Every structure is written in C-alpha cells, then in structure tokens.
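Engineer: all I have is the shape, not the residue letters:
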C-alpha cells in the first residue's frame, strides 16, 4: 500500500454525502443497494463469586481488598447481544450503546449490569484488526478490481502527521512500577517486578525521546514536529470531505484481509516496534475499490463500521459468525439519541 496525492479518486464520495443530515449519510455514501452495520467489539469484566464493585465501593475499600479484587478480575471480549441480555434490552440495527446499557449519554463507558458484571463500551472509530480482516475478505469477493483499492485514514489522529509547533504531537504517559513490598520475599513477585520494571523502562525511554521540555519553550519559535507519516505526506494533498479530511493510499484489498495488516500499513507507528511493542495502527477510515462496488466507512465518532454494497455482499457480512453485523436501511440514523426502542 502506498500514499497517493491523486485525491480526485475520492471526489465521487463527496457527491454522495449529505453533509447537513442527521443520518449516517453525513459520512456514508448514498446509493448502494444494501448496507450493513458491523458492531465494534465491547468488553466485559466479572469477578468470580461476587458483583464488580461500584465506583463508590472501590473508593471506600481498603487498599488490600482493592488489590485482591483487582487481581481476581476476569476481563474479555463480549458482544452487543450478550450486553443486551444482561441489561434486558434489544439489539437492533439502530441500537445505541448508551440505551443498550440503560445509562445517560455521558455515563456509559462502564456500566454495571444487574447480574454484577461490568460492561465496557466499544471503541468509537476503531474496528478491531481481526474484524477489519474478516470484513475485507468479503469485500475481496465482491469487486472486479481487488488489486485497485483506495484506503484513507483521517488526518486528525494524534501524532499521525507532522506540524509546526513547540512540542511533538505524540507524547506517552510515563509509568512507574507498582510497589509490592508486602510480598517482596516471594520469588515469583520479584520476577514479576523485574519484568514490569523492564517494560516501564522501555516505555519511559520512548517517552524521553518523544517529548521536549515544552514548559520552558512557551516563547520559543515553532519548529517542524515530525509525525508517524513522512513530511511529504504530512504536507501533501488531502481528500476533503464534509466532515473530515483524509490522507489517501492505494493498494490491494488483500492487504487488509490479513489479520496482521497493522504491521504493514504506512500509518503504523514504527516507534512502538523499535521498542519491541506490538505493531499498532488506526482503523482505515474509508475503503473502496476502483469499480466502486462497495465502500467501508469507520467514522471516528461511530461505535460501528458501515459497509455499503450489493445485497449479496451484505448478506455475506451479516451471516459471518466472526462478525456481529446487522442489515441497515439506507437513511438510518446512528446518532446517540436515535435508538427509539431501548427507552
């Protein structure tokens, strides 16, 4: 996959968007025979034998008890369907997470279910890499131009592009090893502390290379701060759509059909890899083939990815057991208050 400044390849999308509409078509092109909503993956926390404490209970809890429960927590992926069962709600094509977990719009990232489990909201703007790959395999089978595909990434992801400023666009939180003095005599804890210390040292080395003394350069002259992408790309042409500006790449759909696609896309973060961390990259924002047989859209503020295409493609995506996907009608409203069923 390579960067291209030929952003005119995406002009047709602009013509099929409704910038002022509250529907999904502010970011998803009109005109496809069918659409699918691929739900982003939520997660769940449980404690064997007891409910997960509320925030107030955590705050009042003695430190030793808090640590014991934290160590006993079981964390893993779940589905929207399982979440709905836990809260007595319904998954449907225009379901909204805050309604699904019966919380207000500003208090839904972590929700305790009646059965004592805590459900964590899916990440907006991010479809997990294995799910991107699963969708891409279907896309590859429903285009005549699988080797002539355009992929965009929203330019606004932190640290992606270079800019003129006084400090880098990317910084990393500094970590410190947890003090486990009470169990320091145990060999296994000593080994764990040593391993943790190595990770923290590695992380903090990255921090040291990624940020300067910005507090003492307030009056300094702005300088060019490099991003993940090259300076040429950072300064290059953008595909300008009503809601977002995008950087355009050209490649093959099979490059995204590999579950390890994040290790090879141009916008991955090489600094992570130099430090021995796993490759990571933001989800593609838009993907479409030269024949325009379909479009995949992962909007920054959506907790689901939308695919428009043929009825056959949409049936295949919805039927895939690896995906939690629902058929979506053209003109669907996916705004936070659009769920009229789970009230």
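Structural biologist: Nice, I can see it. Quick caveat: nothing in here was measured; it's all calculated off a predicted structure.
Engineer: for the rest of this, base every contact and every neighbour count on C-alpha atoms.
Structural biologist: Will do.
Engineer: name the nearest residue to the residue nearest the centre of the chain, sequence neighbours excluded.
Structural biologist: The residue lying closest to the centre of the chain (CA atoms, centre = their mean) is residue 126, at 1.8 Å. Closest residue to residue 126 apart from its sequence neighbours, by CA to CA, 6 or more residues apart in numbering: residue 283 at 5.4 Å.
Engineer: that neighbour: what secondary structure?
Structural biologist: Three-state call for residue 283 (DSSP: H, G, I helix; E, B strand; the rest coil): coil.
Engineer: and it, what does it touch?
Structural biologist: 125, 126, 127, 128, 129, 132, 153, 298 (CA atoms under 8 Å, 6 or more residues apart in numbering).
Engineer: alongside the first one, take a look at this:
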C-alpha cells in the first residue's frame, strides 16, 4: 500500500474543466465529457447508529427519488436536519459526509477490477482536516494522575498536547499549494496511490488514531474515470465509460442513481 505527494498541477485539468460550469450541476465537480455519470448516495444513521438508505426514507413518505434530490428533500427536512413537512423522517440524522468504509471499498473494487495491477491513481485529501497541519486546532483532554504532583501532571499534559499537535505531513505537503477548485473550502492535497491505498486509505497515525478519511476526489492516471465527494455533501459523484457506470449501478452494496452532465443537484422542483 503506497502513496506519495504530487504537485497540484496534476489536477489542474479538473479545475480548468469545471471552472465555468454552473456550480449546482454535476460537471461543476466531475468534468464534462464522460459517457455517463452516477451519484452514489451516502446513507444516514438512525437513532441506534444503524445505516439507513435513502430508499427506506423515501418509502416512509411515499416520495419518489429523482436524480436531483438532496437527502433533505427526500426526508422532508431543512438543511439543518429539522422537519419542515408533517410526515418528515425524524428518526435519522443527515447523511454521512463520506461513504462507509465497506461501501467505499466495494465501489473501488468495481472501478479497479479490470485495470492493470500497476495502475496508478491520483487521490485528493481535503485540506481542511486539522490533523494535516496540526497546531492549536487540535486540543486534548487528559485526566490528572493522582500519583503525580500538579507540576508533573502539567508537564505530562503539555508533552501529550505537543505530540497531538504535530503535523501529519512534512514540508513537502505543508509548503506546497493545494489544488483549488473554487468556493473557498474546495482545496485538496494530491497524492499518487496504488489500488490498495485507494481502497483502504491510511493517511497517518495520530494521537486521535488512524486517519482513514476517504479521498475527496480520485481519478485514474489515464483520466478514464473520476469521482468527487464535496465537503459535507450527501453523495459521491462519478463519471466514466458507460460500461463502468453500468457496473456501479448494478453493485448491490451501493445505493445509486444515474444523473446527466447538467443535472442540477438540489433543484429537483424546478
């Protein structure tokens, strides 16, 4: 399992292709020109922290999901997750902001199954994660040890805090400009990775444990396919050859809906 930092220049084709697109359309995230596109819907969690599909929520309200629907529309909620319809689905929170690990791995298996073993991929890590740069954004709680003096406990805490606040990456990442796709927060550090890392990313081991965030964007080195998960979004969007999209649509582990290049997500009632 390997990954290595690369220049943001290797993602400029995405920035150039998407810069003039209507920001609500599919091709504002995944460039125009792919044969087909699909949304992979992120499940929500119910009050028992069990995964809930969009279809389950829609069925409870007799709602027919359209390609442009946001989860809030399906559930009868506002953007904060509060009910705005009498029959709103109130037994769940808003969807996860990334696919669960097993669903992500199933998706990547489908995308890479027919590709050469030495195929390389470009993956983008959202630059907003605190663990990347460390520093004061990271705080810890540590119970005092009753066997130590106040001064010793303070020194132990400061040592633990300094360790927790160490950046996860070196200067080659921190001092390089990320790929900027507009909108202020759409900034990504790019890495070249193999298929194993793409399926099971492990960016760093920190005081908070293993950092296994799914890539916010990824594409094959030949640009045959590309996927994008915007920060805080309710779905992952994928563009690629017709046969590949068909395979994703038939993947029983994923909840999917096909979209067009110019589908305006969030504007299903227009």
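Structural biologist: Perfect, thanks for sending it. Computed from a prediction, not measured in an experiment: that's the story for all the values here.
Engineer: thinking again about what came up before, let's see if you can find the most crowded of the contacts of residue 283 of structure 1.
Structural biologist: Highest neighbour count within the contacts of residue 283 of structure 1: residue 298, with 27 neighbours (other CA atoms under 10 Å).
Engineer: residue 151 of structure 1 corresponds to which position in structure 2?
Structural biologist: Under the alignment (TM-score structural alignment), residue 151 of structure 1 pairs with residue 123 in structure 2.
Engineer: looking at structure 2, which helix is longest?
Structural biologist: Longest helix of structure 2, by residue count under DSSP state H: helix 150-164.
Engineer: after superposition, how close is whichever helix or strand comes after that one to structure 1?
Structural biologist: Counting by DSSP states H and E, the next helix or strand C-terminal to helix 150-164 of structure 2 is helix 171-174. Once fitted to structure 1, helix 171-174 of structure 2 is off its aligned match by 2.4 Å on average (mean CA distance after the TM-score superposition for structure 1).
Engineer: equivalent range in structure 1 for the following helix or strand past helix 171-174 of structure 2?
Structural biologist: Next helix or strand after helix 171-174 of structure 2 toward the C-terminus (DSSP H and E): strand 179-180. Aligned by TM-score structural alignment, strand 179-180 of structure 2 falls on residues 239-240 of structure 1.
Engineer: show residues contacting the matching stretch.
Structural biologist: Contacts to stretch 239-240 of structure 1, defined as CA under 8 Å, 6+ apart, come from residues 7, 8, 10, 11, 245, 246, 247, 248.
Engineer: can you pull the contacts of the second one?
Structural biologist: Think residue 8 of structure 1. With contact set as CA under 8 Å, 6+ apart, residue 8 of structure 1 has these partners: residue 239.
Engineer: which residue, other than its chain neighbours, is closest to the corresponding residue of structure 2 for residue 87 of structure 1?
Structural biologist: Aligned counterpart of residue 87 of structure 1 in structure 2: residue 61 (TM-score structural alignment). Leaving aside its sequence neighbours, residue 61 of structure 2 sits nearest to residue 87 (CA to CA, 6+ apart; 6.5 Å).
Engineer: next one: residue 75 of structure 2
Structural biologist: Leaving out its chain neighbours, the residue that sits closest to residue 75 of structure 2 by CA to CA, 6+ apart is residue 89, at 5.1 Å.
Engineer: tell me the secondary structure at that neighbour.
Structural biologist: At residue 89 of structure 2 the chain is in coil, as set by three-state DSSP.
Engineer: tell me who's in contact with it.
Structural biologist: Neighbouring residues of residue 89 of structure 2 by CA under 8 Å, 6+ apart: 57, 60, 61, 75, 76, 77, 83.
Engineer: quick one: terminal-to-terminal distance for stretch 24-41 of structure 2?
Structural biologist: Using CA to CA, to the nearest Å, the span of stretch 24-41 of structure 2 from its first residue to its last is 17 Å.
Engineer: ditto for stretch 262-270 of structure 2
Structural biologist: 13 Å.
Engineer: now do stretch 31-43 of structure 2
Structural biologist: 25 Å.
Engineer: so what touches stretch 251-266 of structure 2?
Structural biologist: 24-27, 32, 36-42, 53-54, 67-70, 103, 106-107, 110, 248-249.
Engineer: may I see the buried residues of it?
Structural biologist: When burial is assessed from 16 or more other CA atoms under 10 Å, stretch 251-266 of structure 2 yields the following buried residues: 254, 255, 256, 257, 258, 259, 260, 261, 263, 264, 265, 266.
Engineer: what do you get for stretch 280-300 of structure 1?
Structural biologist: So, applying 16+ other CA under 10 Å, buried residues of stretch 280-300 of structure 1: 280-290, 292-300.
Engineer: please apply the same query to stretch 226-235 of structure 1.
Structural biologist: For stretch 226-235 of structure 1, the buried set under the neighbour-count rule, 16+ other CA under 10 Å, comprises 226, 227, 228, 229, 233, 234.
Engineer: what's the mean distance for the match of strand 179-180 of structure 2 versus structure 2?
Structural biologist: For stretch 239-240 of structure 1, the mean deviation from structure 2 after alignment is 2.5 Å (mean CA distance after the TM-score superposition for structure 1).
Engineer: residues contacting the residue lying closest to residue 66 of structure 2 once chain neighbours are set aside?
Structural biologist: Leaving aside its chain neighbours, residue 66 of structure 2 sits nearest to residue 268 (6.9 Å; criterion: CA to CA, 6+ apart). Counting by CA under 8 Å, 6+ apart, residue 268 of structure 2 touches 66, 67, 68, 69.
Engineer: lining up those residues with structure 1, which overlap?
Structural biologist: By both residues aligned by TM-score structural alignment, their matches' CA atoms under 8 Å, those still in contact after alignment to structure 1 are 68, 69.
Engineer: closest to residue 119 of structure 2 out of the contacts of residue 268 of structure 2?
Structural biologist: Closest approach to residue 119 of structure 2 among these (CA to CA): residue 67, at 31.7 Å.
Engineer: for burial, what's the neighbour tally of that closest one?
Structural biologist: With other CA under 10 Å as criterion, residue 67 of structure 2 counts 18.
Engineer: mind checking how far it is from residue 156 of structure 2?
Structural biologist: From residue 67 of structure 2 to residue 156 of structure 2 the distance is 54 Å (CA to CA).
Engineer: same question for residue 188 of structure 2.
Structural biologist: Residue 188 of structure 2 is 35 Å from residue 156 of structure 2, by CA to CA.
Engineer: of these two, which one has the most company?
Structural biologist: The neighbour comparison of residue 188 of structure 2 against residue 156 (other CA under 10 Å) goes to residue 188, with 22 against 16.
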